[in-house]
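Asks: structure for the following, please:
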Amino acid sequence: MNDINADKTIRKVALIAVFTNILLASVKVTVGLVFKSMAVLADGIDTSTDILTSSTMLVATLISRRPPDKEHPYGHHKAENIGAKIISFVIFYAGVSLLVESTKRLITGQYEVLVGFWPLFAAILSVGGKTFLFIIEYTTGKRYKSNSMVAEAKNMRNDIMMSSLVFIGVALNKIGLAWMDPLVGIVMSGIIIKVAWEVFEENTHDLMDGLKDEEMWIYEKVFEACQKCGALNPHKVRVRKVGGKFDIDMDIEVSGEMNVRDAHEITKCIKKHLCETKEIYDVVIHVEPEANDEHEPFGLTKEAFEKGKKEKN
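Replies: Below is the predicted model:
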């Protein structure tokens, strides 16, 4: 599917998330205030932050899809990682605020038995709504390799657990265990802070141009393509992510007697083999004469890559 259709789908899902969160937040904050439920109110406040994170996700995905320009020759894909970073800070702030308030209420005894069906209804509605958002955001984010949407989906998964805890806490509160309301708030805050850290850590890795262990197969693909095409001593191989695709730089050696045209054909062959994966953003290959004596400290050689694999295993 082309980038235009991907943009439309991501924008549509992001707008659905914004409006769904507005509805859920309105219901939960209102019910929490009217019925004096700390757990429901906290869940509503958390969903209110989701409105901001969903909006941030929408803006980030729109920016990331812009084509390369003079100031950004590699494109704008890192905007999604920046958006995910912002989301992690918002989630963390909500978690810490909730932890402080819930702990204070539990210690001071500022809780009471809830009345009415509405607190339970708000929790059930939240579980259903958040499950719907998690499914559409996670599947869309994975399909179109949108980091910020996947981060937002993980936040939705977190919200499903929290709303379930709220339901349990409200149910136990209504049978006489009034202290369960702020206690659930404390548990929820721990989950929120944990998810915030996970989102922050994952996107820090991408912004630092690092690759996860499950992405290291691309190096094997590079060395395999070089061997098939007759390139000698592939080295200074460096791979980084641009959006959801791999940007590859490498040096190869060819016979010093080979003419420029034949050497160029080898680079074309390598690019052809690599681009079969459909996950390649760009490939840049520098050609050197065989046994070139030059100090080149960066990137990987095949030997260094194989040694690293053995050490990890």
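Asks: only C-alpha atoms from now on, for both contacts and neighbour counts.
Replies: OK.
Asks: so where's the longest helix in the protein?
Replies: When the chain is parsed with DSSP state H, its longest helix is helix 3-35.
Asks: now do the helix or strand following that helix: which elements does it pack against?
Replies: Counting by DSSP states H and E, the next helix or strand C-terminal to helix 3-35 is helix 38-64. Counting by 3 or more Cα pairs under 8 Å, 6 or more residues apart in numbering; DSSP states H and E, the packing neighbours recorded for helix 38-64 are helix 3-35, helix 78-108, helix 118-143, helix 147-174, helix 180-207.
Asks: pick the most buried one from those helices.
Replies: Mean neighbours per residue, mean count of other Cα atoms under 10 Å, is largest over these for helix 147-174, with a mean of 24.
Asks: quick revisit: and the angle from the longest helix of the chain to helix 38-64?
Replies: Angle, helix 3-35 to helix 38-64, by axes from the mean of the first three to the mean of the last three Cα atoms, to 10 degrees: 160 degrees.
Asks: just want the angle from helix 3-35 to helix 118-143.
Replies: Orientation check (the same axes, to 10 degrees): helix 3-35 against helix 118-143 gives 160 degrees.
Asks: what's helix 3-35 packed up against?
Replies: Judged by 3+ Cα pairs under 8 Å, 6+ apart, the packing partners of helix 3-35 are helix 38-64, helix 118-143.
Asks: look up how far residue 32 lies from residue 160.
Replies: For residue 160, the distance to residue 32 (Cα to Cα, to the nearest Å) stands at 18 Å.
Asks: alongside the first, I'd like the structure of this one:
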Amino acid sequence: MTILKGDSPARFGHTELPDEQQAALRKAVKFEWITIGFLAASTVLVFAVLGNSQAMKAAWVEDLLSFLPPISFLLAARVIRRKPSEEHPYGFHRAVGIAHVVAAVALTVMGAYLIVDSGIGLLSAEHPTIGGFDFFGQTIWLGWVMMAAMLLTAGPPIYLGHVKMKLAEKLHDKVLYADADMNKADWMTAAAAAVGVAGIGLGWWWADYAAALIISGSILHDGVRNTRAAVSALMDKRARTYDDEEPHPIGHRLDEYLCGLDWTETAQSRIRDEGHVFHVESFVVPAGGRMPTLEQLEAARKACIQFDWKVQDMVIIPVAELPSEFLPGVTSGGER
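Replies: Next comes the predicted model:
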């Protein structure tokens, strides 16, 4: 799948990305392909040594689910490059949100299933067994191979997650952030699976199911958290930072600028997060009730767009008073 061709500028719809974001997008695409290649190898490796361990089964399922975020990112990165059309006047940026929802729901469903499956095994006191194999006349316990496989697959995701986390911030990409967050936590899955296998070797049959429950709980936690964030974003929740930790600061910066103009009394914006870019509606109360000229409105709009590459579409609406019913931080009297 080719996302960027030659030296042509990278775009999100009709937004041409700055050089830093173009480089970040190319790097993100490269690292998502690297992630898919690593997952293909690790999934085959873990499947080959699964045995009867429930923890290993849970770790293998998590590896399979880990394909969803990078594939979703690559597909969304291709779709959102399409320019707005008559049928899609806001562009195709919501493809990011759809990809986020699909990946998050899959995580939630599979996490819940694994918890039930592991819980049933624990309550029914099923004793998993791990056999051995012949290696040049010596019988080797398969558990050693399982634990070695987990250790081999634990390291790379930590590095991949660290790199993608930085790229997610630069691109304001929540799918990439969710993928990076999962990668950074993969070492916990590997460690839990290895402990579960070691528990079987020590005769603690319950340790395997306990480890599986820990892994399943981690999958479910990631799924629920990402589902909540993805659904609220599609419902036009107030624009937030890439990690959903706080409202995006661009709104405050725009309002400060608009309030500082000599022809405005006060101003307040509402921002819709379209995926990577923002659609901004700024309501301004003209000073002295005098309507600003078209030149003043256009100059202010262009200045606001220059604040941040994510401000793709912006409208400035003169009003008699700030509409309190849908602007954050505005009282019933229209005051902030």
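Asks: and the TM-score between them?
Replies: For these two chains in superposition, a TM-score of 0.83 is obtained (TM-score structural alignment, normalised by the length of the first structure); 301 aligned residues with a Cα RMSD of 3.0 Å.
Asks: circling back to that earlier point, for residue 56 of the first structure, find the nearest of the helices and strands packed on helix 38-64 of the first structure.
Replies: Nearest to residue 56 of the first structure among these is helix 78-108 (6.0 Å), distances taken as Cα to Cα.
Asks: next one: that closest one to chain centre, how far?
Replies: 17 Å (Cα atoms, centre = their mean, to the nearest Å).
Asks: you'd agree residue 116 of the first structure is in a strand?
Replies: No. Assessed by DSSP: H, G, I helix; E, B strand; the rest coil, residue 116 of the first structure does not belong to a strand; its assignment is coil.
Asks: who touches it in this structure?
Replies: Residue 116 of the first structure makes contact with residue 35, according to Cα atoms under 8 Å, 6 or more residues apart in numbering.
Asks: ok, residue 236 of the second structure next?
Replies: Neighbouring residues of residue 236 of the second structure by Cα under 8 Å, 6+ apart: 272-273.
Asks: now the equivalent of it over in the first structure, what's its secondary structure?
Replies: Structural alignment (TM-score structural alignment) places residue 236 of the second structure against residue 209 in the first structure. Of the three states, residue 209 of the first structure takes coil under three-state DSSP.
Asks: how about the nearest residue to residue 206 of the second structure, chain neighbours excluded?
Replies: In this structure, residue 206 of the second structure finds its nearest non-sequential neighbour in residue 122, 6.5 Å apart by Cα to Cα, 6 or more residues apart in numbering.
Asks: for the equivalent of residue 70 of the second structure over in the first structure, which non-adjacent residue is spatially closest?
Replies: By TM-score structural alignment, residue 70 of the second structure lines up with residue 54 in the first structure. The spatially closest residue to residue 54 of the first structure, leaving aside those adjacent along the chain, is residue 18, at 5.6 Å (Cα to Cα, 6+ apart).
Asks: quick check: the gap between that neighbour and residue 130 of the first structure.
Replies: Noted for residue 18 of the first structure: a distance of 12 Å to residue 130 of the first structure, by Cα to Cα.
Asks: could you find the closest non-adjacent residue to residue 26 of the first structure?
Replies: With Cα to Cα, 6+ apart as the criterion, residue 26 of the first structure has its nearest non-adjacent residue at 7.3 Å, and that residue is residue 44.
Asks: residue in the second structure paired with the one you found?
Replies: Alignment note (TM-score structural alignment): residue 44 of the first structure maps to residue 60 of the second structure.
Asks: how close does that match get to residue 99 of the second structure?
Replies: Distance, residue 60 of the second structure to residue 99 of the second structure, using Cα to Cα: 22 Å.
Asks: how about residue 106 of the second structure?
Replies: Distance of residue 106 of the second structure to residue 99 of the second structure, computed by Cα to Cα: 11 Å.
Asks: next: residue 27 of the second structure.
Replies: Counting by Cα to Cα - residue 27 of the second structure and residue 99 of the second structure are separated by 20 Å.
Asks: can you check residue 325 of the second structure too?
Replies: To residue 99 of the second structure, residue 325 of the second structure is 31 Å away according to Cα to Cα.
Asks: please name the nearest non-neighbouring residue to the corresponding residue of the first structure for residue 215 of the second structure.
Replies: Aligned by TM-score structural alignment, residue 215 of the second structure pairs with residue 188 of the first structure. By the measure of Cα to Cα, 6+ apart, the closest residue to residue 188 of the first structure outside its immediate chain neighbours is residue 162, 5.6 Å from it.
Asks: aligned partner of that neighbour in the second structure?
Replies: Matched by TM-score structural alignment, residue 162 of the first structure corresponds to residue 189 in the second structure.
Asks: related to what we said a few turns ago, could you dump the helices and strands packed on helix 3-35 of the first structure into JSON lines and include distance to residue 200 of the first structure?
Replies: Below are these laid out as JSON lines (distance: least, Cα to Cα, whole Å):
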{"stretch": "helix 38-64", "distance to residue 200 of the first structure": "14"}
{"stretch": "helix 118-143", "distance to residue 200 of the first structure": "17"}
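Asks: pull the contacting residues for residue 252 of the first structure.
Replies: Residue 252 of the first structure neighbours (Cα under 8 Å, 6+ apart): 231-235, 285-288.
Asks: for those residues, which one is nearest residue 183 of the first structure?
Replies: residue 235 (56.7 Å).
Asks: does that closest one sit in a helix, a strand or a coil?
Replies: Look at residue 235 of the first structure: counting by three-state DSSP, its state is strand.
Asks: and the gap between the closest residue to it other than its chain neighbours and residue 307 of the first structure?
Replies: Spatial nearest neighbour of residue 235 of the first structure, chain neighbours left out: residue 301 (4.3 Å); criterion: Cα to Cα, 6+ apart. In this structure, residue 301 of the first structure and residue 307 of the first structure are 10 Å apart, going by Cα to Cα.
Asks: these two: which is more packed in?
Replies: A count of neighbours by other Cα atoms under 10 Å puts residue 301 above the other of residue 301 of the first structure and residue 307, at 19 against 11.
Asks: okay, now residue 297 of the first structure: neighbour count?
Replies: Residues near residue 297 of the first structure, counting by other Cα under 10 Å: 8.
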